[in-house]
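Q: Show me how the following folds:
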Amino acid sequence: MQYTIIPVTSFYQNCTVLWCQNTQEAVIVDPGGEADRIIKFLERHQLKSAAILLTHGHLDHVGASVTLAKQLNIPIKGPHIADKFWLAEIEEQCKLFGFPHHPNFIPDQWLNHGDIIEFGKETLQVLHCPGHTPGHVVFFHAADKLALVGDVLFNGSIGRTDFPKGDYATLIRSIKEQLWPLGDDVQFIPGHGEMSSFGEERRYNPYVSDRN
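A: You can find the predicted model right below:
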């Protein structure tokens, strides 16, 4: 599997395009904005889009979803239904943060823990990891030991829990019970910032290290 990270919007949110090398079929994870840049990347690499995947319902992760879904004629999958209230407030979030207008929406498919996403010959496992938001999910590619964790975990930090329905204890439990068992050698792409590994975070992250 191949992937490229495309930071978008003033929040420098990591939109990630994953694709199968055998079929050139691709999925777009968390397209927070700048739909034209994402489409140009797909065209430049001659990728066939299969779906949009969302880790959670915050504007900076979902803003371009409806535009891309319409232009590419592909479904939107995720997050978990517990984030429905966030997707119902996209228009208000745009006003609050000074973003271009994006519509409220409901995805074509809500995702649940244990679901499998297939594109080309690749598969992603879905893990429900609430805390930052109640419906946050993580996508895990077991063969490449790669996780797309959205705003659950960062290089040296963790997601905020001061948003509506966020919960610090739940977030810590999601990280330690859902992510750590995947293995210290798993590399992860966070929603913002640089990549890291679970092993590095277990050693040095002040919020979730094994010393805590």
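Q: going forward, measure contacts between C-alpha atoms and count neighbours the same way
A: Will do.
Q: Any idea how far stretch 109-117 is from the middle of the chain?
A: 13 Å (CA atoms, centre = their mean, to the nearest Å).
Q: ends of that stretch, how far apart?
A: Stretch 109-117 has its terminal residues 11 Å apart, counting by CA to CA, to the nearest Å.
Q: Here is a second sequence; please produce its structure as well for comparison:
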Amino acid sequence: MKYHIIPVTAFSQNCSLIWCKQTGEAALVDPGGEAERVRQEVAAQGVMVKKIWLTHAHLDHVGAARELALFYHVPILGPHRADAPLLTSLPAQCQMFGVKCIPSFMPDYWLKRGVTLTLGQLSFSVLHCPGHSPGHVVFWNKAAKFILMGDVLFHGMIGRTDLPGGDKATLIHSIQNKLMPLSDEIAFLPGHGPMSFLGHERRNNPCLQALST
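A: Below you'll find the model as predicted:
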């Protein structure tokens, strides 16, 4: 598996280009904006975008999804159906943050717990991890020991719950029951900021340490 991180917009959101080395088939994960720049980065890598995957429906993760799906003629997969109200309210989200309006849209396919996504010879398990938003999902490649995390867990932090659809108790439950049972050596790429490992966060993340005291 190969990946390339493309931080986009004023939110410094980690749009991720991931691809199968054997086939060159790629997915764009959470293309939050700057569609032209994303297209240039994809062209520079010489891969074939086949799918767009969304972890959740906040504007900084979906802003360029529809435009890029139309450009590449590919489907949008995810998030979980529970985020449908957030996709419907995208114009209101944009007004709240004072950014250019993103029209409402719906994905081609909703995702749910237990679904497996394939990309060339790669397989990703979908974990439904609500809390930051009701329909938040993460993408786990067990063979590569790698998770595309979205805004559930960060290096030294956990996701915000003061945004539309957020609930702190639900987020903590997701982290404790969906992520912490996984092995320490799993690397993850969050929706913002640097990569980390589950083991590092288990031992050092002050938000997680507070839960165990």
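Q: I'd assumed Val149 was in contact with His128 of the first structure.
A: No. Contact criterion CA atoms under 8 Å: His128 of the first structure and Val149 do not qualify, at 10.4 Å.
Q: shared neighbours, these two?
A: Counting by CA atoms under 8 Å, 6 or more residues apart in numbering, the residues touching both His128 of the first structure and Val149 are Val137, Val138.
Q: who has more neighbours, these two?
A: Using other CA atoms under 10 Å, the more surrounded residue of His128 of the first structure and Val149 is Val149, with 24 against 21.
Q: Next, the contact list for the closest residue to that one other than its chain neighbours, please.
A: Closest residue to Val149 of the first structure apart from its sequence neighbours, by CA to CA, 6 or more residues apart in numbering: Val138 at 4.8 Å. Applying CA under 8 Å, 6+ apart to Val138 of the first structure gives the contacts Thr55, Val126, Leu127, His128, Cys129, Ala147, Leu148, Val149, Gly150.
Q: so which of those is the most crowded?
A: Counting by other CA under 10 Å, top hit in those: Thr55 with 31 neighbours.
Q: Would you confirm that that residue contacts Pro79?
A: Yes. Counting by CA under 8 Å, Thr55 of the first structure does reach Pro79; the two are 5.3 Å apart.
Q: Mind listing the shared neighbours of these two?
A: Common neighbours of Thr55 of the first structure and Pro79 (CA under 8 Å, 6+ apart) are His136, Val137.
Q: Mind listing residues that contact stretch 192-199 of the second structure?
A: If you take CA under 8 Å, 6+ apart as the criterion, stretch 192-199 of the second structure is touched by 12-14, 150-151, 154-155, 179-180, 182-189.
Q: ok, 7 Å please
A: Ser12, Gln13, Asn14, His155, Asp184, Glu185, Ile186, Ala187, Phe188, Leu189 (CA atoms under 7 Å, 6 or more residues apart in numbering).
Q: One more: stretch 160-177 of the first structure?
A: With CA under 7 Å, 6+ apart, stretch 160-177 of the first structure has contacts from Cys129, Pro130, Gly131, His132, Thr133, Pro134, Val208.
Q: and the gap between Arg88 of the second structure and Arg81 of the second structure?
A: Slight slip there: residue 88 of the second structure is Thr, not Arg. For Thr88 of the second structure, the distance to Arg81 of the second structure - CA to CA - is 12 Å.
Q: swap in Phe124 of the second structure?
A: 19 Å.
Q: show me where the second structure has strands.
A: Counting by DSSP state E, the second structure has strands at residues 2-8, 13-19, 25-29, 48-53, 76-80, 109-111, 116-119, 122-128, 137-141, 146-150, 153-154, 157-158, 187-190, 196-197.
Q: Put together a markdown table for these, with distance to Val42 of the second structure on each row.
A: Shown next, in a markdown table, are the strands of the second structure (distance: least, CA to CA, whole Å):
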| stretch | distance to Val42 of the second structure |
| --- | --- |
| strand 2-8 | 9 |
| strand 13-19 | 7 |
| strand 25-29 | 9 |
| strand 48-53 | 8 |
| strand 76-80 | 17 |
| strand 109-111 | 23 |
| strand 116-119 | 16 |
| strand 122-128 | 19 |
| strand 137-141 | 20 |
| strand 146-150 | 18 |
| strand 153-154 | 25 |
| strand 157-158 | 29 |
| strand 187-190 | 18 |
| strand 196-197 | 24 |
